[in-house]
Structures are given as C-alpha cells and as structure tokens.
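> structure for the following, please:
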Amino acid sequence: MIKFGEFIRTLPVPSSLHIFKMEPLRGHAILVLDPKMVFTLIDVFLGGSGKGTYRIEGREFTAIESRLIYRVVVMILTELEKAWQPVHPVRIQYVRSEINPQFVSIVGPNDLMIMTTFGLELEHFTGMINICIPYALLEPIKNKLYSGYQRDRLAIDKSWIRRFEAGIQQAEIDLVVELGRTQLKVKDLLNLKIGDTLVLNTEANDCLIAKVQGVPKYLGHSGLYGANKAFQVKEKISLHRNG
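Model prediction:
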C-alpha cells in the first residue's frame, strides 16, 4: 500500500491516467498506463515497428491517440471486471482520462491506496500497468477479501471435481489380458501357418495379468462364461507390488 500523495508525485507529465468506478462500491479507482508503453502501442497500432524513441515530456495525446488508448483501457477494465466476479461482483464504469496527475484527486493525499502492478512485455519494450484502488473503497468487503474468497474458490473446486469424476466414470477404457509370451526367430515367424501351436511362458493354472490402458491392474484366471471367453479377477495389483 502507498499514500495517494506519494503515488501522485511519482507520476510524470503527461501520464495516461484513467479513472473508473466499481459499483456498487463507493468511490473511484485509477488505471495507470506507462506513458512510454502507450506511445509504443500507438506506434504499433498505426503500423510502426514499436522500436522508436518517443519524447514524452510536455507532449499531449492527439485525438486519434486518445481514441486508441481508450480502446486499450476498455479492454483492460473489461477483464478486470471478469476477474472480480468470483470475489465480489462489480460493474466497472469508465469515468474519464487525465494526463496531469494533479487532476486526479480521487482521495486525500494521506489516504492509503492498494496498488497492483502488471508487467507488459512487447517484442522490443517492457512497460507497466498499475491499478490503484483506495483502501476506503474496499473496506466494506475486506472480510470477504480476507476469508470469503478462499471459501468460494474451494466450493468451486469441489463442484468441478464432482463433474470431473462423473465424466471419468462414463469414459471407455481398454482392458487387455495377456495370456503369455514367447520368443521366435524371424525364420520361424515367417514359416507360421494355420494350425501351428505356440508354447507360451505361462502354465494353465498360472495367474494372468489384466492391464488397463497398458498398466497392470489385476491378477486372475481365464475361463469361459457361457459361450464367451472370460477373465475372473483374483486380486488387485498394488502400486507398490514388487516385480
């Protein structure tokens, strides 16, 4: 957190300052875009490479530049509103933009601000986006911010887990029972014909392994069930089973 007066003194002129409301919470907050980043974005939007150097001091944004910046601001505020939905649903409304920090006195100079900083990386430039919300604006929901959010997230996670489990239970899987193995020379394999018998490495009473999606899961015996071949499960293979 930072005092509003200290925060304002760190901003250059011109700055890209955008005031917005978070209804039904009372008060205003500020979205601050790095001015160098703003000029870089404008250059890219207008077909430039974004590699140039820009003189910022004493320069105001043109009408076209302001319109392009507004589009970026609306996109950011739209995503911010979505991000708040699991915590406390708000309706974010854009109020106005300023380039002079002295004209954004939304609270007193000694009031505390909660500042969140995001880094934006472009191909040739890295800039910062700051979202500054007065502590007084969030104070009515501070208990929800401290504890309720975690409970809400846990409830959402449990609901997702139940749906995930239900989906898994309906999924089809492959279960393969391996009767045994043997080794052949290539010439013997090429000479195989109908009626030949292959001797496997298992005896008639040996337990067979049933594999689920290629993973050994069960031991049991082969047999018949009516007119169909069958597999009777004898035991489940432990994950820690040796061999």
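> going forward, measure contacts and count neighbours with C-alpha atoms only.
Noted.
> could you find the closest non-adjacent residue to E81?
Nearest non-adjacent residue to E81, counting by Cα to Cα, 6 or more residues apart in numbering: I92, 6.0 Å away.
> quick check: the gap between the one you found and W84.
For I92, the distance to W84 equals 10 Å [Cα to Cα, to the nearest Å].
> for comparison, sequence B:
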Amino acid sequence: MTTSDRDNVDAAPKNEPLSPEGMAAEWATMPDIVEEEGEPEGGTDRLMSQEEIDTMLGFSLGDEKEGRNGIQAIVDSGSVSYERLPMLEIIFERLVRLLSTSLRNFFTDNVEVTLESIRSVRFGDYMNSISQPAMLSVFKCEEWDNFGLITIESALTYSVLDTMFGGKRGQPAPRVDGRPFTSIEIRLIRRVISLILSDAEAAFKPLSPVNFTIDRIESNPRFVSISRPANAAIRVELKFDMEGRGGALHILLPYATIEPIRDLLLESFMGEKLGRDPIWENHLATEVWQTDVPVTCVLHETQMPLKRMMNLEIGDTLMFDARPDAVVSLRCGDFIVSDGRIGRVDDKIAVQIVSPLRRSKTTIAAFDTNHLSHSS
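As a prediction, the model looks like this:
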C-alpha cells in the first residue's frame, strides 16, 4: 500500500459511511497495515457479519432442527429423547378399543376415541403447557408404588357434562369462564375418570396386573407435583368425539412410575392376541396323549441302616413284609398312578389294576380361576 493511498483512506470523513468499493479496499488493505506496524498476522479483531453470527449460533433461516449446529445445537440437546416402548403403544391401543365400548354404554351415545400421540416430555414443561381451566386427576398405581396424572381439557369437561345432562347433539358445549368447577361437576367427572382407570387396568392386565385408584382431583397444576420438573414422563393424548362435541385427554406416566415394568415394555409384540393360544394347546395335548411314559411297579419299600447296606454280600436275603396277594403301587416317576395286584399271564408277570387312576385335580380352568382370584 502506498503513502498516497493511506492518506486517502485516512482522509475519508469518519461520519460518512464508506461506499462498497471503499469498504472493500479498506478490508483488503488492513492486513498490510498490521504487518507494517509489526503486529502478528491475524491479530486484528473485525466485526462479524450477520450471516456468520447466525451460523455460529445455529439460528440460520430455513434450517431444520435436525440440521442446526453451534449454540442452538447445544440448547436442543437438552430435549427429552428416550427409547421407544413398543408394548406401551399396544397397551394404549387396547385402551382405546375398551374406552370406545365403555363410554358408549356409559353415555348411551356414540363416542369415538382416537389415540393422537405418545411422546416423551419433561414434567415441568408439560405442567407449564396446561391451559386453564382444566381438570387434573392424580391416580396411584398400587403395585408400582407411584403416581400418574390424567388431564381433561376444559372443552372435553364441558362436553362430558353437557352430554350427561342431556344437551343437544351436534352443538358445542357452552363454556363458562371465570368460575371454578362445582362439586356436582367434579363428582360427575370423577365417575368418568374411574371408568377410564378401570379400562386402563384391563389394558395393562395381560402384561402386568395393576390397580389404579384416584388419589385426588385438582384444578391448579401447582398442586399435582407428582415428579420433579426436570424428570421425564410419557404423555399419551386421546381425542374424544361425541357427535360434534369433545376434546382432548392426556395421561401422564413418569418414567419412575413405569420403571418396574420397563423390561416388559421393551419387548417386541408379535400378533394381536394377548393371552393363551388354543391352537398350541390342542397340539400340545395331542402330543401328550401319544407320549410313552415308563410305569414302575413297586412291590415293597423298607428302610435299613446304612451300616447294614454297606455289609450286604452276594447271597444275602432281604425279607419283605408283604404277602403274595398284597396290593402294589404303580408309579410314574415320583407320582403314584394307581394300585394293583401281582399275577401271571402265560409266561409273563402281570399287574391287575384294582383302583381307578388318580387324575390330577388341577385343570386349566381351575388354574385360571385360582390365578384370577389371587390377582384380584
């Protein structure tokens, strides 16, 4: 850079903005000035453009969340991202089918229930997103020793109340703002929540029997802190449609609540049937009937000291306390099948059955009845 050029740059008015050509010339000559002054190369600070700032922060226009980088990528890394639970989706799909039938019988009206989404959220973020007024029900999972939450939006609450009081079909339920829910309204909604929890028990029963009981019903989110704000939870959104009326219902299960059955929820589910397979049972029964099992005839049993057993020699005689016509036992393994008497047929020793076979008293139906009585 010559002395005349430097004088022209210095002589430019400081208050007037430089033209694009002058600004480019100044940026191009700045490294030369730094080198002449003896400073190390690259030691001069310069202003960053808006595009460079957006790139560093990760807020560039048109970028998707998956493609962000920089500071925004660090911020987004705090979002909840947990493993999928395949069995949980199947359970709530069964809950939707059960609710569709139960609510039709309860309201004596057509009720359509759909599963909108199942996603992971932070408990604190979910509580801040609840719009008021809302009906919040805390329920306890007895076998899991923890709590869950049911949130009924105001639109669904008033639709349920309007349906139960005989409102006209096809019209949205009137919404009354500025007042809390009355005791009658809470009692009616409590019956609907009890019905939902009952169907939820039936949906979870094939995987893990559990009892859901209503702990309390609140209208203020501050009084339903069942988990820490930073803890993760599963939020299930159900949509209810009652011929033009309806709304959304959320079921919130903290990860700490479903931790006892986490291994079961991670299993892959094949098929639609949850329970016993009758085809396999029939095949197993057919094979059992055709199986050969050894049967042992026990003439007599006695006990003697170990010292005498060790002194037995060839030719010694053991006396049995049994008569020739005494009843002997027929055994299959360690189980006594029947009793009989020893005889002879031609040149073979035979056993005549003298008592009916001792069948097992535990059948499949008796086993199921006993299991249901213990689980209930």
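> now do the same contact list for the residue nearest to E81 of the first structure.
20-23, 77-78, 81 (Cα atoms under 8 Å, 6 or more residues apart in numbering).
> so which of these belong to strands?
If you go by DSSP state E, the contacts of I92 of the first structure have 20-23 in strands.
> from those residues, which two are the most distant?
Using Cα to Cα, the pair of these lying farthest apart is F20 and E23, separated by 9.6 Å.
> common neighbours of the two, please.
92-93.
> look at the two and report which has more neighbours.
F20 (19 against 13; other Cα atoms under 10 Å).
> so who does that one touch?
28-31, 92-96.
> hang on, the earlier thing: JSON lines please, covering the ones in strands among the contacts of I92 of the first structure and showing distance to N130 of the first structure.
As requested, those are exported to JSON lines (distance: Cα to Cα, whole Å):
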{"residue": "F20", "distance to N130 of the first structure": "13"}
{"residue": "K21", "distance to N130 of the first structure": "15"}
{"residue": "M22", "distance to N130 of the first structure": "16"}
{"residue": "E23", "distance to N130 of the first structure": "20"}
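> and of those residues, the nearest to T117 of the first structure?
Of those, the one sitting nearest to T117 of the first structure (Cα to Cα) turns out to be F20, at 16.7 Å.
> chain neighbours aside, what residue packs nearest to the aligned partner of the closest one in the second structure?
For F20 of the first structure, the aligned residue in the second structure is F139 (criterion: TM-score structural alignment). Leaving aside its chain neighbours, F139 of the second structure sits nearest to I214 (4.3 Å; criterion: Cα to Cα, 6+ apart).
> ok, now which ones touch R97 of the second structure?
By Cα under 8 Å, 6+ apart, the contact list for R97 of the second structure reads V113.
> what range in the second structure does the helix or strand where the residue nearest to E81 of the first structure lies sit on?
Assessed by DSSP states H and E, I92 of the first structure sits inside strand 91-98. The aligned range for strand 91-98 of the first structure in the second structure is 211-218, by TM-score structural alignment.
> buried sites along that stretch?
211-214, 217-218 (16 or more other Cα atoms under 10 Å).
> I'd like to know which elements the helix or strand harbouring A203 of the second structure is packed against.
Assessed by DSSP H and E, A203 of the second structure sits inside helix 183-204. Applying 3 or more Cα pairs under 8 Å, 6 or more residues apart in numbering; DSSP states H and E, we find helix 183-204 of the second structure packed against helix 86-107, helix 154-164, strand 212-218.
> let me see the contact set for the counterpart of F269 of the second structure in the first structure.
Aligning on TM-score structural alignment places F269 of the second structure opposite Q150 in the first structure. By Cα under 8 Å, 6+ apart, the contact list for Q150 of the first structure is empty.
> ditto for T114 of the second structure
Listed by Cα under 8 Å, 6+ apart, the contact set of T114 of the second structure reads 96, 238-240.
> ditto for N220 of the second structure
So N220 of the second structure contacts 134, 136 (Cα under 8 Å, 6+ apart).
> quick one, what contacts the equivalent of A29 of the first structure over in the second structure?
Mapped onto the second structure by TM-score structural alignment, A29 of the first structure lines up with G148. The contact partners of G148 of the second structure, taken as Cα under 8 Å, 6+ apart, are 138-141, 226, 251-254, 257.
> D152 of the first structure too?
Listed by Cα under 8 Å, 6+ apart, the contact partners of D152 of the first structure are 86-87.
> please, which helix or strand holds it?
Here D152 of the first structure sits within helix 149-169, counting by DSSP H and E.
> and that helix, how far out from the chain's middle?
Distance, stretch centre to chain centre, for helix 149-169 of the first structure: 16 Å (Cα atoms, centre = their mean, to the nearest Å).
> C-terminal to it, what's the next element?
Note on helix 149-169 of the first structure: by DSSP H and E, the next helix or strand toward the C-terminus is strand 175-178.
> separation between the spatially most central residue of the first structure and I129 of the first structure?
In the first structure, the residue lying closest to the centroid (Cα atoms, centre = their mean) is A83, at 11.5 Å. Using Cα to Cα, A83 of the first structure is found at 16 Å from I129 of the first structure.
> quick one, helices of the stretch 201-350 of the second structure?
Residue ranges of the helices in the stretch 201-350 of the second structure, as given by DSSP state H, counting those that start in this stretch, are 262-265, 278-289, 306-310.
> between these, which one is nearest to M87 of the second structure?
Nearest to M87 of the second structure, of all the helices of the stretch 201-350 of the second structure, is helix 262-265, at 4.7 Å by Cα to Cα.
> post-alignment, the closest one versus the first structure, mean distance?
Comparison of helix 262-265 of the second structure with the first structure after fitting gives an average deviation of 1.0 Å (mean Cα distance after the TM-score superposition for the first structure).
> quick check: buried residues in that helix?
Under 16+ other Cα under 10 Å, the buried positions of helix 262-265 of the second structure are 264-265.
> burial of S183 of the second structure, as a residue count?
Count around S183 of the second structure with other Cα under 10 Å applied: 9.
> corresponding residues in the second structure for the helix or strand containing E235 of the first structure?
Using DSSP H and E, E235 of the first structure maps to strand 228-236. On the basis of TM-score structural alignment, strand 228-236 of the first structure is assigned to no residues in the second structure.
> stretch 70-80 of the first structure too?
Residue span in the second structure matched to stretch 70-80 of the first structure, by TM-score structural alignment: 190-200.
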